[in-house]
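Participant: Sequence and predicted structure below; questions after.
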Amino acid sequence: MRLYGPTAPVELYPGVPATLVTSYEAALDVLRTPETFSKDPRRWRDLMEGRVAPDNPAVPMMMYRPNALFTDGEEHRRLRGAITDSLDRVDPIALRGYVERSADALIDRFCETGEADLLADYARALPLFVFNQLFGSPPEFGDRLVRGMSGIFDGVDAEKANAELTEAMIDLVALKRRKPGPDVTSWLMAHPAQLTDEEMLHQLVLLLGAGTEPQQNLIANGLRLLLSDERFAGSLSGGSLPVEDALDEALWTDPPMANYGVHYPVRDVDFRGVRLREGTPVVVSFAAANNDPTLVSDQRSGNRAHLAWSAGPHGCPAQNSARLGASVAIERLLDRLPEVELAVPPEELQWRPGPFHRALAALPVRFPPVAAESHRSVRPTLSRPSDEPSGDSRWNAPHPAPSVSTPPAPTSTARTSGSGSGERRRWWSSLARLWRGR
């Protein structure tokens, strides 16, 4: 594709033409100029004029939804403010403790068997448990959420998957209207932005996408590197766990969302030698931009200039916290199973289909069996006891809840890399921001 120059013509799916941006500098131009490139899919002319069928598998990933990902300007700021204000009410200490205990409980399920699929048994399950707990989602919703989101990303029966996911979210919104609790869903409803039920539904779809699929891919891709690349695998047995180095490498070479950041020119524009027509999809290849030959270096450790978090007004403003979530998951697993190794040669690992994500189909491993730590106080399952409370009252941060007389704090300006409190930032908030930056 690089033979075409900084951009290349592609078909995302049959009948869905787009322009793929493969150059690092060209990607920054798209991401940082909202006055020329809009995020609003209502500008997608091929869909609006019937040349792309509504049941095309690209549509659920690209269609307009009234959420912070697919809006610009003031509407974007209003919806983003509701999300960030609600997520900022989460006590990070209480949440981190739940994530760590959940990771241990998941490891307890397979640690005595000597083998596991770290994708299905760990990386996929952990973010879902966190979502269910954080958003007050009943455990019986779990299977519906997994089928719906996976089907949309994979493009396999995507229309049906989108319908199933939408139905589950409608049920969650209705439940929380009747019975609010100490959870993010209820806080979104009470926010001064006064979200409608439709807006609630689509903020939740956005947050589910942010908190599950990309995060599971980052965890799994980081583990794959640690277990297969001699630069990392060789140091595991020596007691040095280069998790941060592996995450740097994964974010450069295998970003969880390989191609996304869909934009639409607001007018015909000459861009890097190519005429882009108004309303045609321009897709940023984060993976291609990161691996632009002009940027290739043998040293990626500590280099955070990649575009895995996107950039510009929709960029992730809390990427350090997002990394923290993946680091905790990986470090916990390696601490409990220090002799874990791949069960197949690295080249035999399979990747899931789909034009947007970089996602393993499975990550089989083996290890010397170890005893489960049965004293763990939390053992999450997709069928929690029916009397377990939704959410957690400890998640309330020590400041007043938003009210109609308390305007949302400004949230449109990203923090500088040196601001905030580093690892103590609310890592779950960053998962939502990660998805919104695509």
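Facilitator: Received the coordinates, thanks.
Participant: use CA for all of it now, contacts and neighbours both
Facilitator: OK.
Participant: Check which helices and strands the helix or strand harbouring Leu106 sits against.
Facilitator: With elements taken from DSSP states H and E, the one containing Leu106 is helix 92-110. Contact here means 3 or more CA pairs under 8 Å, 6 or more residues apart in numbering; DSSP states H and E; on that basis helix 92-110 packs against helix 125-134, helix 319-336.
Participant: try this one side by side with the last:
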Amino acid sequence: MQPDRTHSRPVALGSPIDIDGPRVALYTEEFAADPHRAYREMRRQYGSLVPVDLSPGLPATLVIGYHTAVRILNDPDHFPADPRTWQQHVPGECPVLPMLEWRPNALRSAGLEHLRYRQANVASLAEVDLHAMHAIVEAAAVPLINAFCGDGAADLISQYAFPLTFQVLNVMLGCPAEIGQQVASGMAAIFEGVNADKGNAMLSDALFDLVTLERKSPGDDVTSRLLAHSAELTDVEMIHQLVTLYGAGIEPQQNLITNTLLLMMTDDRFAGNVHGGSMSTRDALDEVLFTDPPLANYCVSYPRQPILIDDVWLPAHQPVVISMSGCNNDPAIGVSEFGPNRSHLAWSVGPHACPARSVAYLVVQDAIDQLLDALPEMRLAAKPEELTWRPGPFHRALVSLPVTFPKSPPLAML
């Protein structure tokens, strides 16, 4: 197959995969501690396309140019999301393989396969009752807040953001708590890259149990709607649709809640929901999605053939990773005088754009508002620079978010 030449300008750089010298490691504690400094240095040294390692010895190209990313995301013919050729040469014990490997779902498919899975997911999510979701979030939030409001201190990740997103997603998907706990443990191992292969197996077993249960006793939930869709998804296909829904529903939403709360507690522009400022929770959410999105680097594709992009040859069948964080902060697009606009890539764009955007916005905003309404004098219990960020090539996630507040009586239960 002949290389695809997209223009005739002289080639400035070789393939980021085969570049001489070290690639930028995205999995280190140093990168997690200050990724924005790293993106600035990448841009200075490499431009829009950067040679990186996703784990030790696993090369990829990271896209940090906004316009380049939009072009790639809207070109599934040249940049399909199917990784099967690539993964033939990846060791099974690779810690990030469960995040990248082929699955029969929309995220990891191309062409007609992608369309079939995508239509089933979009249709099933479109029937989520957004009005009812307000009550579901409140029903999860109130008991969690009551468990720590009398203590005067809490870790908002382990005591609030994670259990809330987990509980709400289980209700959306019709998943009983005992199955959901196995799902959460498996998904955590996959995102952390620690015992990821065992986590992958645990996740698959739990989701098979959920599919079996829902086939026997369908309900008014996303899983049942997927099963009833005209795509006639098999049990194996169902498991992998649910992998995507849980993967997008737990970790990114948890991180979006906590990263937004961090901004609101440390930036005077957003202090209104805490102690009297002027900008809304939605403004804070959009700022985080633009400047520090919870899934920082993802939207992976694998070029069908060598292709010339921005004077750089991208090799065939090697991962091209979109840095939503790097692209959103590209100086080429800037921000308005009113702050970041909503043209960010946090939800992706093109045929793989997130189909659950409206639901995610609602859950995260309601979770934040419930907490701040209950504990309006909440403060960060550490200096921002003392907080620790979890290492990993994909997420932007705090280890913990400690806060203090005046001890308060429990909220009235629904």
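Facilitator: Sure, I can see it. These numbers come from a predicted model, not from an experiment.
Participant: thinking again about what came up before, possible to save the helices and strands packed on helix 92-110 of structure 1 as CSV with distance to Glu198 of structure 1 and mean neighbour count?
Facilitator: CSV is the format used below for those (distance: least, CA to CA, whole Å; neighbours: other CA atoms under 10 Å):
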stretch, distance to Glu198 of structure 1, mean neighbour count
helix 125-134, 20, 22
helix 319-336, 27, 20
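Participant: Tabulate those helices (a markdown table), appending distance to Gln350 of structure 1.
Facilitator: Converted to a markdown table, these look like this (distance: least, CA to CA, whole Å):
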| stretch | distance to Gln350 of structure 1 |
| --- | --- |
| helix 125-134 | 19 |
| helix 319-336 | 20 |
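Participant: Just tell me which of these ends up closest to Leu28 of structure 1.
Facilitator: helix 319-336 (17.3 Å; CA to CA).
Participant: average offset between that closest one and structure 2?
Facilitator: Here helix 319-336 of structure 1, set against structure 2 after superposition, deviates by a mean of 1.9 Å using mean CA distance after the TM-score superposition for structure 1.
Participant: outside of the helix or strand following that helix, which residues touch it?
Facilitator: Of the helices and strands lying after helix 319-336 of structure 1 in sequence (DSSP H and E), the nearest is strand 341-342. Strand 341-342 of structure 1 is contacted by residues 227-228, 363-367 when judged by CA atoms under 8 Å, 6 or more residues apart in numbering.
Participant: Let's see that with 7 Å instead.
Facilitator: 227, 364-367 (CA atoms under 7 Å, 6 or more residues apart in numbering).
Participant: By how much does it deviate from structure 2 on average?
Facilitator: Using mean CA distance after the TM-score superposition for structure 1, the mean distance for strand 341-342 of structure 1 is 0.5 Å.
Participant: what's that strand aligned against in structure 2?
Facilitator: The aligned range for strand 341-342 of structure 1 in structure 2 is 379-380, by TM-score structural alignment.
Participant: same question, stretch 199-209 of structure 1
Facilitator: Under TM-score structural alignment, the match for stretch 199-209 of structure 1 is residues 237-247.
Participant: quick one, what contacts Ser327 of structure 1?
Facilitator: Val243.
Participant: sorry, back to before: dump the contacts of strand 341-342 of structure 1 into a markdown table; add secondary structure, neighbour count and distance to Ser23 of structure 1 as well.
Facilitator: Output for the contacts of strand 341-342 of structure 1, formatted as a markdown table (DSSP: H, G, I helix; E, B strand; the rest coil; neighbours: other CA atoms under 10 Å; distance: CA to CA, whole Å):
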| residue | secondary structure | neighbour count | distance to Ser23 of structure 1 |
| --- | --- | --- | --- |
| Leu227 | helix | 19 | 30 |
| Pro364 | strand | 18 | 34 |
| Val365 | strand | 18 | 36 |
| Arg366 | strand | 19 | 39 |
| Phe367 | coil | 18 | 41 |
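Participant: how about CSV for the residues you listed, with distance to Val274 of structure 1 added?
Facilitator: As requested, the contacts of strand 341-342 of structure 1 are exported to CSV (distance: CA to CA, whole Å):
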residue, distance to Val274 of structure 1
Leu227, 42
Pro364, 44
Val365, 46
Arg366, 50
Phe367, 52
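Participant: from these, which is closest to Leu12 of structure 1?
Facilitator: Pro364 (29.5 Å).
Participant: what's the spacing between the counterpart of the closest one in structure 2 and Pro176 of structure 2?
Facilitator: Applying TM-score structural alignment, one finds that Pro364 of structure 1 aligns to Pro402 in structure 2. When distance is defined by CA to CA, to the nearest Å, Pro402 of structure 2 is 30 Å away from Pro176 of structure 2.
Participant: now swap in Phe162 of structure 2 and tell me
Facilitator: Phe162 of structure 2 is 17 Å from Pro176 of structure 2, by CA to CA.
Participant: Neighbour count for those two, which is higher?
Facilitator: Phe162 (19 against 13; other CA atoms under 10 Å).
Participant: I'd assumed Asn255 was in contact with that one.
Facilitator: No: using CA atoms under 7 Å, Phe162 of structure 2 is not in contact with Asn255, being 8.6 Å away.
Participant: Now list whatever residues contact both of those two.
Facilitator: Counting by CA under 7 Å, 6+ apart, nothing touches both Phe162 of structure 2 and Asn255.
Participant: Near whichever residue in structure 1 pairs up with Leu112 of structure 2, how many other residues are there?
Facilitator: Mapped onto structure 1 by TM-score structural alignment, Leu112 of structure 2 lines up with Glu74. Applying other CA under 10 Å, we find 10 residues neighbouring Glu74 of structure 1.
Participant: any idea where the helices of the stretch 151-300 of structure 2 begin and end?
Facilitator: 162-173, 177-192, 196-216, 222-228, 235-249, 251-266, 272-275, 281-291 (DSSP state H, counting those that start in this stretch).
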